[in-house]
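# next comes the sequence, and after it the predicted model I'd like to discuss.
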Amino acid sequence: MKNIRNFCIIAHIDHGKSTLADRLLDATGSVTEREKQDQLLDNMDLERERGITIKSHAIQMEYPYQGETYILNLIDTPGHVDFSYEVSRSIAACEGALLVVDAAQSIQAQTISNLYLALENDLEIIPVLNKVDLPSANPEEVTDDIVDLLGCRPEEVIPASAKTGLGIEDILKAVIERIPAPKGDPEAPLQALVFDSVYNPFRGVETYFRVMNGVIRKGQRVKFMATGKVYDADEIGTLKLHQVPKTSIAAGDVGYLITGVKDAREIKVGDTITSAEKPTTEAISGFEDVKPMVFAGIYPVDTEDYEELRNSMEKLRLNDASLVFTPESSAALGFGFRCGFLGMLHMEIVQERLEREFDMTVITTVPNVSYHAYTKKDPEAHIIVNNPSDLPDPTTLDRVEEPYIKATVITKSDFIGNVMSLCIDKRGQITNQTYLTQDRVELNFDMPLAEIVFDFYDRLKTVSKGYASFDYSPIGMRPSKLVRVDILLNAQMVDALSALVHADNAYHIGKKMCEKLKELIPRQQFDIPIQAAIGAKIISRETIKALRKDVTAKCYGGDISRKRKLLEKQKKGKKRMRQVGNVEIPQQAFMAVLKLND
């Protein structure tokens, strides 16, 4: 056990985490020349294109140092804030972390939030200054920033370049010397932490775990404590680039387990594996069910594809256990699903994977968050509102609570005013402001999650010229004054365009929606009124004028009554047409409602 080191890499998006992992694999000889490729651990096309890690990975390396061979387990973590629960479980499986900071961009919001996560778990932090070979790098200044943040000595910061391979040997040396060996008792009952699972279409779910105490052996019966299910350990082994089967894995080491389970929902990240015969009494703390934060409806463009969409979603859920969906129907769009996502990036990725991997083109409705509604009849029990149409009638409503978040924005001091006014526009309250250096400021806000769902991130980048970085964590529910804005087309309600908004913004949003739809809905032979309503009260209206055929063209000269007769006949026809006509809403109208501020 004294020769095992478990560590992870934490960094902001695009600070060179995946490239550094590639160099470590090269330096330890874990990858042959033939297997080499950039971002080796990111095995999804989507991850490579966007340059983000979506699924975390684990890989074992062997490194000879001072006459002994050390086993280094790199437990990679996803970088984006939507996947922060996965990051926290990966960090819990380690004893140390490499904190990678870009020498050109300095410390960003996610660097700090992931660092706090690591410090809460008492990890040994090794600061690495990456990209020192760039012409725009500023190593001395950024080293000072890291020293201020961590309170370490400047010589402890390792200058490196993952692109050229500079400093990689120093990093490996620091991992062995500074990160403590894992603690654990091989004689105790088995206790292992599940930090990830992947779905293999041939073998079922592969569970990645770190053994805290005891030994896991091939063929033994194992029990998952959160679900209470018992399985046979058909195969266990360690994770090199390809899996290496073993007969047993002892305390301190990391490995994989195949039990033949076909449903990814039965294996939960953060769960504790123990022996079925001699179980441990306590589970590893910190387990929670992943809670979706953002909800949206996903509908097939053609209603006949509903069954095909269901099959695609089921297959996608095998790979992504945090995707939650239930069937729902909408008067405007037919049958579809109400889906829960961890955040907007997660939603975008699910939508893109449906299109790429399953050729499903889908319509996504306005995303919203989950609210708690309380009625006057029973002010204690809450109704969970994931869909605007679930909101009880305003007359019976006592109050509505919405989820709030603690947002951290790090920006240059020139843009403080812009960032503050954006956050106050979004109903944020500033709680703290700290100068990290002379020209970098950390701002903390409490704000409603619903306000950052749409376009907050894009607008933050715009007002700060791309310099601000953003991170958030949920802080619970707070009462709020919310109303449901409905859109009526030709006096028919379009349920897919309903939105829950704050009472103060309702008029403004209703007016904008009507104006936007007026631009996008094609003109018909009759007038189409577009109305925004709260309950029975209309708050805004726009009218799409009818296309008019000139019916009096053939009347030249003669009495006015002949023209009047033709116009009256046209008027009656228009009236009848308006009663029976229905209005098609183009797909871009649904999308446009999301981008109201453009």
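Arrived safely.
# going forward, measure contacts between C-alpha atoms and count neighbours the same way
OK.
# can you pull out the strands in the stretch 351-500 of the chain?
Secondary structure of the stretch 351-500 of the chain by DSSP state E, counting those that start in this stretch: the strands cover 362-364, 368-369, 371-375, 382-385, 397-412, 429-437, 440-448, 469-480, 482-489, 492-493, 499-502.
# tell me which of those is the most buried.
Highest mean neighbour count of the strands of the stretch 351-500 of the chain: strand 368-369, a mean of 24 (counted as mean count of other Cα atoms under 10 Å).
# next up, a structure to set beside the first:
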Amino acid sequence: MSAHIRNFCIIAHIDHGKSTLADRLLEHTGTVTLRAMKSQLLDDLALERERGITIKARAVTMRFNRGGKDYELNLIDTPGHVDFHYEVSRSLACCEGVLLLVDAFQGVEAQTVANAYAAMEHNLKIIPVINKIDLMHARPDEVAEEMMNSLGTDPDECVRVSAKTGVGVDELLDAIIEHIPPPTGDPDAPLQAMVFDSNYDDFRGAITYIRVMNGTVRKGQKIRFLRAGSNHDVIELGRFAPARESCEELKAGQVGYLICNIKSLGDVHIGDTVGLASAQGTTPLPGYSRPKRMVYCGLFPSDGQDFTELRDALERLAINDPSFEFEPETSEALGFGFRCGFLGLLHMEIVQQRLENESDVDLVQTAPNVTYEIINKRGETVSIRKPQDVPDPGDIEEFRQPIVRCSVIVPNDYIGAIMKLCQERRGIQKSQEYLGAQRAMLTYDIPLAEVVYDLHDKIKSCTKGYGTLDYEMVGYEPADLVRMDIMVNGNRVDALSVVCHRADADRRGRAVAKKLKAEIERHMFEVAVQAAIGSRVIARETVPAMRKNVTAKCYGGDITRKRKLLQKQKEGKKRMKAIGNVEISQKAFMAVLSDSEGG
């Protein structure tokens, strides 16, 4: 049975046509009728369809008859963006082969290289596929050469397809059956199944996505999550075709789902192993390495009232997306909220949009920051996830920032512009290699804080959209970093504190102070808006006082009458300044925090 199973996933750079190719495979194998067909069928999140990108990996089982034999093809469609590389790594662990998809015009891109290396680390069979050969400017021969130079693939093995028109899809299906090895699991061995995803259904509870490595799981059996240590009865199991389709059993090598009346998603851990409750001593499979959160920010309910609603929404989302984490935090300015960790800036944007669209929660988001490390005077290493945790400068022995290795692939005409951009971001060049006659790959070590804000956008701008970026964490290195505080009327506003390089602090401080001056409403006394490093003020703006014309009723006569009224007003303002509070409206926070540069 397992000799006729093929498990594979499609990996590629963003927008190279993964979801469209998945549509054609579903069509050619007859899994979906033409009437039910729609573009990007597997992208079932509203946000995925709206943005035209894949966010969650999706599994689907296809039946295909070739030479009188029935084959079961299990496809996992994966995201292409660098932020969702964790989804790709989970999918690779459940497959024996991959389709490495490359655009026939754009060629090998940064994420193509990263995904290909990830597949090689898992020892998977790689089938190189050149897509979009129907384009007027397609250059498949040059792209095949690029793939050979950068990835070491054989140009003769490249399958050329057009996912849009369906040309070459039959040849691709033949290549999948011929070249991807069948799974090696034993259906009669003790049950071992890998949990690679989970979803929450309001009516059925937690739905666990599994790939059976060894053994067989049947309806009605009592199973055990080995790492979580919880036992459950299998109420339903089945495959995705692409909708849920129940069956009686899943054998070694098959991909499907389990429903066990689990009401809390917290009981399902991605990377856990499912075994039979009766079989003692089943060894857990090696799980997934925990995702590294790169970017942190605070999420607060905008009216301060929906704290429990926001917590419920975050819990629901965290069940479905294990790469996202959150913990409660309190801000003097914004009230109760949560500190959330994300894989990158796009991931943060997606989570925020999903919260607003799916749970109808109105949010205020603080400026994103990365995790720093501090070695204090006692020699202890402390992780800093938010600027407010940075100790006083006198207690810091060494301030360390995360460094990432960035691979930028650009046409040769733009190499100078990219070098200038990376040097401005304090990048150190590591290598430069040419993929072909027209394109080069530049490798730089750049501080993560300089990458996450807008490096991707800047690369796209200065290369007219042709440059692509991929990055991976290298480690922490010492740097001249400071915590910059914003003070309004002498009081520190914790939500606006940022960690930045000492050389950038003046510029960013002036920008935030100027913006706050424009946004804070005028009071009866003047308000000082200051940016400070420790006790040293580096920028200041003053919001002028509202002035009532107290001398309006004086007409002519002695000047001492006017002086007396003005002096009385002056003393009143002085007293108000001493005891008055400055109200900073939500709108003012939004205006400052929505700025990508933190000012």
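Everything's here; your move. As the structure is a computational prediction, the values presented were derived from the model and not from experiment.
# got a TM-score for the pair?
The TM-score (TM-score structural alignment, normalised by the length of the first structure) is 0.94; 596 aligned residues with a Cα RMSD of 2.2 Å.
# returning to what we had before: looking at the strands of the stretch 351-500 of the first structure, which is nearest to Gln579 of the first structure?
strand 492-493 (10.8 Å; Cα to Cα).
# need the contact partners of the closest one.
486-487 (Cα atoms under 8 Å, 6 or more residues apart in numbering).
# distance from it to the middle of the chain?
Centroid displacement of strand 492-493 of the first structure relative to its chain, using Cα atoms, centre = their mean, to the nearest Å, is 33 Å.
# over to stretch 35-43 of the first structure?
In terms of Cα atoms, centre = their mean, the centre of stretch 35-43 of the first structure is set 23 Å apart from its chain centre.
# how many residues are close by the closest residue to Cys462 of the second structure other than its chain neighbours?
Of all residues not flanking Cys462 of the second structure in the chain, Ala417 sits nearest, at 6.6 Å (Cα to Cα, 6 or more residues apart in numbering). With neighbours defined by other Cα atoms under 10 Å, the count for Ala417 of the second structure comes to 12.
# ok, back up a step: would you list the strands of the stretch 351-500 of the first structure in JSON lines and tack on distance to Ile112 of the first structure?
Formatted as JSON lines, those follow (distance: least, Cα to Cα, whole Å):
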{"stretch": "strand 362-364", "distance to Ile112 of the first structure": "33"}
{"stretch": "strand 368-369", "distance to Ile112 of the first structure": "26"}
{"stretch": "strand 371-375", "distance to Ile112 of the first structure": "29"}
{"stretch": "strand 382-385", "distance to Ile112 of the first structure": "33"}
{"stretch": "strand 397-412", "distance to Ile112 of the first structure": "10"}
{"stretch": "strand 429-437", "distance to Ile112 of the first structure": "11"}
{"stretch": "strand 440-448", "distance to Ile112 of the first structure": "10"}
{"stretch": "strand 469-480", "distance to Ile112 of the first structure": "9"}
{"stretch": "strand 482-489", "distance to Ile112 of the first structure": "33"}
{"stretch": "strand 492-493", "distance to Ile112 of the first structure": "46"}
{"stretch": "strand 499-502", "distance to Ile112 of the first structure": "32"}
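# quick one: closest of these to Glu86 of the first structure.
Closest to Glu86 of the first structure of the strands of the stretch 351-500 of the first structure, according to Cα to Cα: strand 469-480, at 13.8 Å.
# tell me the contacts of Thr280 of the first structure?
Here Thr280 of the first structure is in contact with 189-191, 274 (Cα under 8 Å, 6+ apart).
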